[in-house]
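# Prediction below, plus the sequence it came from.
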Amino acid sequence: MGPSGKRAKDAQKVKSSGKSGKGSKTKPTKKDTRLAQKDSGSQRNTAASDSKDASLALESKVLPITLQQLLLNVFRFGLWSDREADATPLSELIQTLKAHLYRRDFISAFADANSDLLNAYTLRWSAGRALGYAGIFGGVFDMLLRQWSETPAEAGHRIHAFCIGGGAGAEIVALAAAWRLVRDGIWGNLTSPAPDHTSKIGDDNAGELEDALSVLSVTQPQRSGDTEQEKSNRTTRGDDRPAANYPLDLRITAVDIANWSSLVDKLSTSIASKSIPSSKSSPAPLVAEGDGDNRFHVSFKQADILSLADEELRSLLESSASRAAKPASEVNDKSSSKTPDETVLVTLMFTLNELFSASIPKTTAFLLRLTELLRPGTILLVVDSPGSYSTVSLGGNKPKAQTDETESASPQPSGDEPKNQRKYPMRFLLDYALLTTAAGEWECILSDESRWFRRDATKLSYEAGDGIGLEDMRFQIHVYRRLAS
């Protein structure tokens, strides 16, 4: 979507990055940079050490191949099967999108795009990303469940996932799949992936990933079907699950600058549909909506996240579903045990660098506003393009996000353009905002600048038309936890 809502992110390596200054009105100096690197580095080391504690450790989880296939089928049959015969070929739509994204024309690609273009984008890029996201979200859920087992709530728990730039559906379907993993009771996978059917995935220098920050292990299945351990650990939906962790509700609020409401509705219907092709071990629906325990709910808000007023942002973070579940007299009663305790998970999946490229001051100010509005215990998850795909130049009238493609195609600076531009990695700008400017408000649970998710191409099927295919995903990941002031 547009620079302040969606992403060029997924655009076939037409990826940018973001940065944020010390505050909303000041730019980081060289001294600031050195201090931030020192401060954030020490805090990262402390956080990495702390994260080895059982209550903070975060590991990406492996989904059974059958559940991964069901996830893909939600996209394939929810968006592709109802296309009309005379509709514009997907290959043509994909080429149009690639052209917009290469030119960094996000308005045409997202904000002004029609439903056909948005559907094509989701089929082409969101489905593959959802596979990688699901394992990450599964790790977050597992971490939270272990924390909750130490302090069970009488009425259970609720997770409110606030997905910034999440209109294209990858986060929504991935969260549903991760939640399904929990609800199916695959506790063996959730707590300790069996070594005989998982393997670590890293860079080409895989050995270097096992350092102080490698508490996140991205894994992939090595064979199709369920292992005997998975079968023995799986329980019938809702049965024989740890009482301390249930009931569990999942509320998803996706916010995006483009109007993805129709697509979100289609995917929500597909997620809950029993007619989606599936296997016996992972039957459809992906998630069944219900009125009792273990409720699943998705809502969408079209908005420019950088321009939202504090009250509107606060309202979205609290979630209308959360407020509706409480009597008016209990809305502000934190001690009430009549409704589930809610933990907020804020996600910025391949979105933060686009926000920074739109405006470093506005994005920094937004992160600081989030800090003020979010409660202790909130998890902030940032996933984005790695390395050179995530740098922002500061020094002209407008920050410029760099990618390999756009750099090679960009005109040489003219005499009117600033000659002393500085380039900042997204991670530095993120840490500068959260760990330096808002020092003491966040702890870094995990930070890794390069990870891979590789799908099992031999066991997954995704036939959604010409120009549509699945790709492996290389990414950087940073996870923060809001501390009590």
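The structure has been received and is ready for your questions.

# use CA for all of it now, contacts and neighbours both
Fine.

# Nearest spatial neighbour of the most centrally placed residue in the chain, chain-adjacent residues omitted?
In the chain, the residue lying closest to the centroid (C-alpha atoms, centre = their mean) is Met349, at 3.9 Å. Take Met349 and drop its neighbours on the chain: the residue closest to it by C-alpha to C-alpha, 6 or more residues apart in numbering is Val383, 4.7 Å away.

# is it true that that neighbour touches Asn353?
No: taking contacts as C-alpha atoms under 8 Å, Val383 lies outside contact range of Asn353: 9.7 Å.

# The stretch 101-250 of the chain: strands as residue ranges?
157-164, 198-200, 219-221, 248-256 (DSSP state E, counting those that start in this stretch).

# So which elements touch the second one?
It stands for strand 198-200. Here strand 198-200 touches strand 219-221, going by 3 or more C-alpha pairs under 8 Å, 6 or more residues apart in numbering; DSSP states H and E.

# tell me which strands and helices the strand it packs on is in contact with?
strand 198-200.

# So what's the gap between the strand it packs on and the chain middle?
Put simply, strand 198-200 sits 22 Å off its chain's centre (C-alpha atoms, centre = their mean, to the nearest Å).

# let's bring in a second one:
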Amino acid sequence: MKVEHNIRDISHHAANSKKTTAKPAKQQKAKPKAQPESQGQASSSADTNAVDVLPLIHQQRLLSSFASAFQPVLASPAFATILQEVKAALYARDFDAAFTSAKAESLDAYAARWSPTRALAYAVVLLGIAEHLEGLEVQVKKAEDEAGAEGGAETTQIKKEIKILSIGGGAAELAALAAYLSQQPAYLKGTITCLDAAPWAPVVSKLHAALTVPPPASRYANEAQATAAALVDPAARLSSSFSHLDALAMSRDQLSKELGKEALLITLLFTLNELYTAAGIGKTTAFLLNLTATVPLGSLLLVVDSPGSYSEAAVGKESKKYPMQWLMDHTLVNKPQKDGVFPGCRWEKVESNDSVWFRLADSLNYPISLENMRYQMHLYRATKP
């Protein structure tokens, strides 16, 4: 089940966004009308901060990578129809139809339509926690470094690596890592494993290629866009893979194998709340406890999801609703050994923000209209119990 985009969040955006039509012949401004902020909730506009941490030229390169990777579906006369079919399945909570058994063109359309804004927002989040991510950088193994030297001079600069396991992740998470690397020293390499029950491998592969090669020049592009470089250069700095697995069905041994032995970043980006609402609190809690029991010490867990009432899960016969953040903290922070399960680690909350706005700059271009987005963010570190 692909849960990158919360179903209720899709409904919210669908009611407040412009009609999406495929107009590949002319690039559209990416920013729509500003969406109103809810009163009584802490919020911050990321307009200025986004440019401060991720220059517009790199934001545009990210969007251009999406436009290049998914140009066939964006240019298809059936694009709007495909999107409506995906939306209908999501509204009906038929995740099998929307993702798991969806046609390749439907997955491409989803990635082309909803992942670009998320990728930019996720990149801003990663750059905002860069000081914490630096602690996860490990030296590249000597054998790997020597192999790179044999393959060409461009890979010899790579000395350190950061690893990410993105649970429920795909196109947006991969592109966010690429954008993060674009702002880091050339010696740093990023390796990401996207894990999901839906078959996103072709989408990840297409986007990876687009992120590591210069986008083709368009007759509509200006001189700066026509000479744009790849978002990640050299290509060896970005490594990606896809694991076609259901996180909730994984055993501890399977999860441990995916995590590895070294500290890494685990992400649940617009995933955790959907697990709570679609799979239930029991299964989701069991998954979090398995993660707690197997994660390498020093690892970071990044959770990003819809803010406020868009992230609530119902519990019990009376369907009493609890905020996702409360459920998460109850499981991760409030000593889960009380429930008879002794964790392999304890989670320390490092950073938290209940409501943040990410706003697209007026100057950004993409073949179709995109929306601003709002999210909550929580960062945890695995420490000794």
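That came through fine. Quick caveat, the model's predicted, so the values are computed rather than measured.

# picking that back up, how about the strands of the stretch 101-250 of structure 1, which one is nearest Arg44 of structure 1?
strand 198-200 (22.3 Å; C-alpha to C-alpha).

# Where does that closest one end up in structure 2?
Alignment of strand 198-200 of structure 1 against structure 2: no match, by TM-score structural alignment.

# give the contact list for Ser352 of structure 2.
By C-alpha atoms under 8 Å, 6 or more residues apart in numbering, the contact set of Ser352 of structure 2 is 376-379.

# any chance of the residues you listed in CSV, plus neighbour count and distance to Ser311 of structure 2?
Formatted as CSV, those follow (neighbours: other C-alpha atoms under 10 Å; distance: C-alpha to C-alpha, whole Å):
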residue, neighbour count, distance to Ser311 of structure 2
Gln376, 20, 9
Met377, 20, 12
His378, 18, 13
Leu379, 21, 17
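
# Make JSON lines out of those residues and add distance to Trp347 of structure 2.
Listed next are the contacts of Ser352 of structure 2 as JSON lines, based on distance: C-alpha to C-alpha, whole Å:
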{"residue": "Gln376", "distance to Trp347 of structure 2": "18"}
{"residue": "Met377", "distance to Trp347 of structure 2": "15"}
{"residue": "His378", "distance to Trp347 of structure 2": "12"}
{"residue": "Leu379", "distance to Trp347 of structure 2": "10"}
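
# Please narrow those to those residing in strands.
Judged by DSSP state E, the contacts of Ser352 of structure 2 include 376-379 as members of strands.

# now the longest helix seen in structure 2: which residue numbers in structure 1?
Longest helix in structure 2 by number of residues (criterion: DSSP state H): helix 104-128. The aligned range for helix 104-128 of structure 2 in structure 1 is 115-139, by TM-score structural alignment.

# Okay, Thr267 of structure 2 and Gly168 of structure 2: tell me how far apart.
8 Å (C-alpha to C-alpha, to the nearest Å).

# Looking at the two, which is more packed in?
Neighbour tally, Thr267 of structure 2 and Gly168, criterion other C-alpha atoms under 10 Å: the higher count belongs to Gly168, 26 against 22.

# okay if I get the strands of the stretch 101-250 of structure 1 as TSV plus distance to Ala47 of structure 1 and mean neighbour count?
TSV is the format used below for the strands of the stretch 101-250 of structure 1 (distance: least, C-alpha to C-alpha, whole Å; neighbours: other C-alpha atoms under 10 Å):
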stretch	distance to Ala47 of structure 1	mean neighbour count
strand 157-164	23	24
strand 198-200	22	16
strand 219-221	23	23
strand 248-256	27	24
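
# Include distance to Ala401 of structure 1 when you put the ones you listed into TSV, please.
As requested, the strands of the stretch 101-250 of structure 1 are exported to TSV (distance: least, C-alpha to C-alpha, whole Å):
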stretch	distance to Ala401 of structure 1
strand 157-164	19
strand 198-200	31
strand 219-221	30
strand 248-256	20
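
# So which of these is nearest Arg369 of structure 1?
Nearest to Arg369 of structure 1, of those and by C-alpha to C-alpha, is strand 157-164 at 14.3 Å.

# mean deviation (superposed) between the closest one and structure 2, please.
For strand 157-164 of structure 1, the mean deviation from structure 2 after alignment is 1.3 Å (mean C-alpha distance after the TM-score superposition for structure 1).

# for structure 1, longest strand please?
Structure 1, longest strand under DSSP E: strand 442-453.

# according to the alignment, that strand goes to what range in structure 2?
Alignment of strand 442-453 of structure 1 against structure 2: residues 347-358, by TM-score structural alignment.

# Stretch 298-308 of structure 1 now?
Residue span in structure 2 matched to stretch 298-308 of structure 1, by TM-score structural alignment: 240-250.

# What residues of the longest strand of structure 1 count as buried?
442-448, 450-453 (16 or more other C-alpha atoms under 10 Å).

# before we move on, what about stretch 362-375 of structure 1?
362-368, 370-371, 373-375.

# Can you tell me which of the residues you listed is nearest Ala48 of structure 1?
Using C-alpha to C-alpha, Thr371 is the member of the buried residues of stretch 362-375 of structure 1 that lies nearest Ala48 of structure 1, at 20.9 Å.

# residues near Ser307 of structure 1, how many?
If you count neighbours by other C-alpha under 10 Å, Ser307 of structure 1 ends up with 12.

# From Tyr91 of structure 2, how far off is Ala14 of structure 2?
11 Å.

# same deal with Ala15 of structure 2?
13 Å.

# What segments of the stretch 201-350 of structure 2 are strands?
So, for the stretch 201-350 of structure 2 - with DSSP E, counting those that start in this stretch - the strands run 238-244, 265-269, 300-305, 312-315, 320-323, 346-358.

# could those be laid out in TSV, adding distance to Lys160 of structure 2?
Conversion of those to TSV gives the following (distance: least, C-alpha to C-alpha, whole Å):
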stretch	distance to Lys160 of structure 2
strand 238-244	12
strand 265-269	15
strand 300-305	18
strand 312-315	39
strand 320-323	38
strand 346-358	24
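
# nearest to Asp329 of structure 2, of the ones you listed?
Comparing those under C-alpha to C-alpha, the one sitting nearest is strand 346-358, at 8.6 Å.

# and the closest one, how far from structure 1 on average?
Strand 346-358 of structure 2 sits 1.0 Å off on average (mean C-alpha distance after the TM-score superposition for structure 1).

# what distance separates that strand from the middle of the whole chain?
16 Å.

# who does whatever helix or strand comes next after it touch, helix- and strand-wise?
For strand 346-358 of structure 2, the succeeding helix or strand toward the C-terminus, using DSSP states H and E, is strand 365-366. For strand 365-366 of structure 2, the elements it packs on are strand 28-29, helix 56-69, judged by 3+ C-alpha pairs under 8 Å, 6+ apart.
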